[in-house]
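Novice: here you go, sequence then predicted model.
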Amino acid sequence: MITIIIIMRFYGRRDELRLMEHLYAQSPSFLVVTGRRRVGKTELILEFCKEKPAIYFYVDANKSIGSLLEEFSRLMRETLNLPGYVRLETPEAFLEFLFSYREPLVVVFDEFQRFQKIDPSFISQLQRYWDTSRRNSSLFIIVSGSSVGMIREIFLSGGAPLFKRADTILTLKPFGPEECLAILGDIGVLEPDDRLDLYLLFGGAIYYYTYLEKFGCTDMESALSRLLLNDFAPLAYEMRDIVVEVFGREHATYYEILAAIASGKQSQKEIADAIHIAPTSLPTYLRDLIDLLGIIEYRTPVTERGRRSKMGRYIFSDNFFRFYARYIYRNRSLYQSGRYGKLLNLIQDEWKGFSGFAFEEMVRTLLRESLIPEYDAVGSWWNRRGDEIDLLALSGGADLVVEIKNTTLTRSEAYSLLTSLQAKLPAVQGLSEQVTLGIAAREIEDREELREEGFYCMEIEEMLGQNTMKKAKET
C-alpha cells in the first residue's frame, strides 16, 4: 500500500506505518527508507513522527560538516529544551550526546547518503556508537535517501560501515495507477480521460500531484499552462534542478542522454551516436541514471530473462522526466523565448502518440499483477528485425500475447490487430503450442463477442476497476 500527503490529506501506505510503529515500540531500532525522488519518503516519515518526540535533520549537500553540526545542535537545543551553551561541534560529540539521551526519541537523517561526500567519518562514527551504545538508548534512527544505489552501498555492501546495522530497508515505490487516479478524482479532476492523461504525464511520482491541487489543474491543458508553460511555472526547471544537484558540473552529459532516450534512442550504440560520446564512456552515466536517480531502467525481452542478452534497451521509468526531456529540454530556445502557445500546440498535436508508451507501461503493470499467478514470466518482447509484442506471458504450457493500444477500437480494428499479432508468433522462440491472442485498449467494440471467440480482451475500466475510472463527481 502507498501513502502521500496532498496539502493536508494523507493517503494509504498503512503497512509501512504499521512497520514503523512496531520498530518504534521495540526501540532501539534502525530503519532505512529509500526510493527515487518525488515518491513521498519525507512525507511518510513526517506523518509517522506526528505526536512523537522527534528531531528531523536534513543533510544539505551545500553545507560543510561544521555548518551541519551547528544547525543540528540548534535543533537539538530547541527540541529537547537544552541549555544554550550546548555545542556539539564534531560528529563524535554529536553522536555521543545523542546516544546518551535516555528518553524515547525518533531521529531522522534525510538524504543521509550525502555524508559520504560531506564527511564520511560521520557514517563510521554512527556505526561505532550504534554497535557500542544503542542498548542503553531508546533511539529510533530513521535514515532516508533518494540515491538508491548509494544507500545500497552504505547498508548492503559487505565492507560498508553500516552493513547489516539496519533492522529493515524500506524501499518506497511510486504510486500505482489505481491510487493516482483515485487521488486525481479526490482533488477535483472529474473526467476519466483527464485523469488518465494526467497520470500518463506525471506517473506515480506523487510530489507533482500536490501542484495539481494547489494550482487548480483539472485537465492536461491547465496542468501544462499553469505548471510548465508560463514565466513563473513551478516546474519550469524541474529536470535541471535535480540533475544539477545530483551530478554537478557533469550535468550536461546526463541531459543529453535523457533527451536521446526520450527521442527513441534505446541501445547503447544509438545513445552514444546521438550525443557524440564514445560508447565505452556511456555505461557509467547510464548506471548513475539507473542507480542514483532511478529514472531509467535497462530492460530485456521477456524471453531473454535469466541469461546474458545483447537485446537490452534503456527506457524511462519516470513519466514526467520522459516528457520533460522530450518537450522542454529539446525545445529550450522556444521555451526560453516565451513562445508557450506554440509549444503547447506541439505537445497537444503529438500527445496521443507520445503518451502511448506510458499507456503501454501502465497496462503492462496492471495486467502483470493479475497474470503473474498463472504465468511464469510477463513482459514485453522484441527482436532485431523490429518485431515487437507489447505483452507476452509465458507459462510453459499455454502462453498469452497481447497488443496494447491507447485508443478506442472498432471490431474491425481489433481483428486487424489480432491478425498482425498472429503473424509475429513464428518469430518468437520457445512459445508453447497453445497461444491465446489478446488486445488491451481504452475501449473495444463488441468485447464480449470477441471473448466468446477465444480472444483475450481487456478495457481500461476493467483493469483499473469501475470505481477508479467512474468516480462520482461529488468527490
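Specialist: Yes, it's here. All of these numbers come straight from a predicted model, not from anything done at the bench.

Novice: only C-alpha atoms for contact and neighbour calcs from this point on.
Specialist: Fine.

Novice: pretty sure A160 contacts I154?
Specialist: Yes: between A160 and I154 there is a contact under Cα atoms under 8 Å: 5.4 Å.

Novice: and the two? Which one has more around it.
Specialist: Shown here are A160 and I154; by other Cα atoms under 10 Å, I154 has more neighbours (19 against 15).

Novice: report how many residues lie close to the closest residue to E103 other than its chain neighbours.
Specialist: In space, and not counting its chain neighbours, E103 is closest to S138: 6.1 Å by Cα to Cα, 6 or more residues apart in numbering. By other Cα under 10 Å, the residues close to S138 number 21.

Novice: next up, a structure to set beside the first:
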Amino acid sequence: MKFYNRETELNHLQNWSNKAATGGALMTIVIGRRRVGKTALLNQAFPRGGEYRALYLFVSRKQERLLCEEFVEQIRALLNVPIFGNPSSLREVMEILLQYSCTEPLTLILDEFQDIQRVNPAFFSELQHLWDQYKGKSQMHLICCGSLYSLMTHLFQNSKEPLFGRADNRINLQPLRTQFIAELLHDQKRFSPETLLQWYMLSGGVPKYLEWLVNIDAHENIWQTLVSEHSLLIEEGHYRLAEEFGPEHGTYFSILSAIAAGHTSRPAIESLLEISVGPQLDRLEKEFEIIERHRPVLSKPGTRLVKYKMVDAFLAFWFRFIYRHRSAIEIGNYSFIHQVIERDYPTWSGHWLEQIHRERIAASGQYNIVGSYWERGNQNEIDIVAINELEKIALIAEVKRNRANIRLSRLQEKAEKLRQQLKGYDVRFEGFSLEDFID
C-alpha cells in the first residue's frame, strides 16, 4: 500500500539526524499504538542505501547473548566495523556503536525498545551512563521506538527511571486523518461517502487496518470477510491491549465494552459492572489514551455532566461487536454477529459520522472550541458546537446520515439554553450528512 501523509514526522526525523551529525548526539522516542505505522515511518525516513547511515535493530524477546549475536552480525554487515570477540551484553554492543558514532554519523533505531525490560532491565541504567559519557562527542541520533504506550512513557517520563530527561525529541504517532483515507479510496477507485465512513469506522485511520480493507475485494460482503473464523480481526483487540493492561486486562476490557455499548458515564458503567472504576477510567484516559473525557461545550470545569468516549474507532467497533459477542464466536456462530452488525450499523456509524464532521470543522482553523452539548439526563443533545471566541461567532449543527432527516427548527429549540450562554455571538445553524463528503 502507498505511504500516506507523515511529511511532518519525516522532516523532523531527518532534520534531527542532520543535527546530531553536526552538533552532538540526540535521543528521540517514537511511540504509538500497535499497527499505527511506526516501523513504516522509520523505514520511509531512513531507507536502506539512502542518504542517512541508519542501523535498524529489532529488540526481540530472547536471551541477551543471542540478541547480541544477532545485533553484532547486522553491525558487521552494515557498518563494516571490526568487532573482536563475541560481545554478549547489550551494554557492550551499545558502546561499540557509540564509539563508532564519534567519527561517523549514525542513526540507530531500536524498535520495540520497551522489550529490553524482558531481556535485561539493567540496560536502561547502563544506557544512561553510556549516553551521558558519549553524548558530547557522539554523532548518533538514537531513536527508541515502542508500542507499549504506558511502559514507554514510564521509562522516559518517570523521574525515578534512569532515562528520565534524556530524550531530546518525542513523536507520538497518530492514525491517519480522514482526508488521507479519502485519498486512499480515490487511489483504489472505491470512493463513496458511505465507504469513507465505513473505512474510517473500521480502521480508525490505522494503516494496518486500512491495508486489510484494501485487500478485501470490492464485490465481497465486508462483514462476512472481516468477521469470520480465519479473520485476524477476531483476536486483534486482545493482541493490542492484553499485554498493555497486564493482569487487570479483564476489568479494563469490561469497562471498554460498556463504553462501546453506550454506557458512557461513570455511574452507568459502575451500575452495569457493579464495581468502582474510577482509577481504571483515569488510567484509560491519561496513561493509555484509549478513552477521552467529554463535557458539554461551555460547561463549568467541575460539572458532573461527563461522558467517556473511545478514541479509536476500530477498538470501539471491536468491543461493541466482537468482544461483546465472544460467546457466539466461541461456538462459531459468525452469522449471528453479521446479523447484529447489519441491524445496528446505521445507528452505530452515525456516531462516527459526527466525529468525522467534528474533525473536519476543527481542521478548518475557524474555531478555537469544537465539541458537543447536552443537558442533565442527556436532554437536548446537540451533535456539534463550534465557537470562535475572538470573532464572536458560533456554529450549532446536527448530523444525520440522510440529509432529509435534518430538522433545523428542532435543533434551534434544543439550543435555547445554549444560545443564552452565547449572548452576543453570531450563531449559525447547519445540518451535515454523508452527502457533504461527495467533494
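Specialist: On my side now, so go ahead. What you are looking at is a predicted structure, and each value in this text was computed from that prediction instead of being measured.

Novice: how close are the two chains, by TM-score?
Specialist: Remark: TM-score between the superposed chains equals 0.88 [TM-score structural alignment, normalised by the length of structure 2]; 425 aligned residues with a Cα RMSD of 2.6 Å.

Novice: how about the spatially most central residue of structure 1, secondary structure?
Specialist: Nearest residue to the geometric centre of structure 1 (Cα atoms, centre = their mean): P174, 4.4 Å. Per DSSP: H, G, I helix; E, B strand; the rest coil, the local secondary structure of P174 of structure 1 is coil.

Novice: picking up where we left off before, from what I can see the residue nearest to E103 of structure 1 touches L98, true?
Specialist: No: the pair S138 of structure 1 / L98 is not scored as a contact, 10.2 Å apart, by Cα under 8 Å.

Novice: is it true that W352 of structure 2 touches M201?
Specialist: Yes: with contact defined as Cα under 8 Å, W352 of structure 2 reaches M201; the gap is 6.5 Å.

Novice: find the residues that touch each one of these two.
Specialist: Counting by Cα atoms under 8 Å, 6 or more residues apart in numbering, the residues touching both W352 of structure 2 and M201 are A313.

Novice: could you check how far the residue lying farthest from the centre of structure 1 is from R77 of structure 1?
Specialist: Relative to the mean C-alpha coordinate of structure 1, counting by Cα atoms, centre = their mean, the farthest residue is Y85 (43.8 Å). Y85 of structure 1 is 9 Å from R77 of structure 1, where distance means Cα to Cα, to the nearest Å.

Novice: cool, and L421 of structure 1?
Specialist: 67 Å.

Novice: buried set for the longest helix along structure 2?
Specialist: Criterion DSSP state H: the longest helix present in structure 2 is helix 334-363. Going by neighbour count (16 or more other Cα atoms under 10 Å), the buried part of helix 334-363 of structure 2 is 334, 337-338, 341, 348-350, 352-358, 361-362.

Novice: tell me where the stretch 251-400 of structure 1 has strands.
Specialist: Taking DSSP state E, counting those that start in this stretch as the test, the strands found in the stretch 251-400 of structure 1 are 296-299, 313-316, 377-382, 388-394, 398-409.

Novice: what lines up with T132 of structure 1 in structure 2?
Specialist: Using TM-score structural alignment, the partner of T132 of structure 1 in structure 2 is Q133.

Novice: ok, now how distant is that match from I291 of structure 2?
Specialist: In terms of Cα to Cα, Q133 of structure 2 sits 40 Å off from I291 of structure 2.

Novice: can you check F124 of structure 2 too?
Specialist: F124 of structure 2 is 30 Å from I291 of structure 2, by Cα to Cα.
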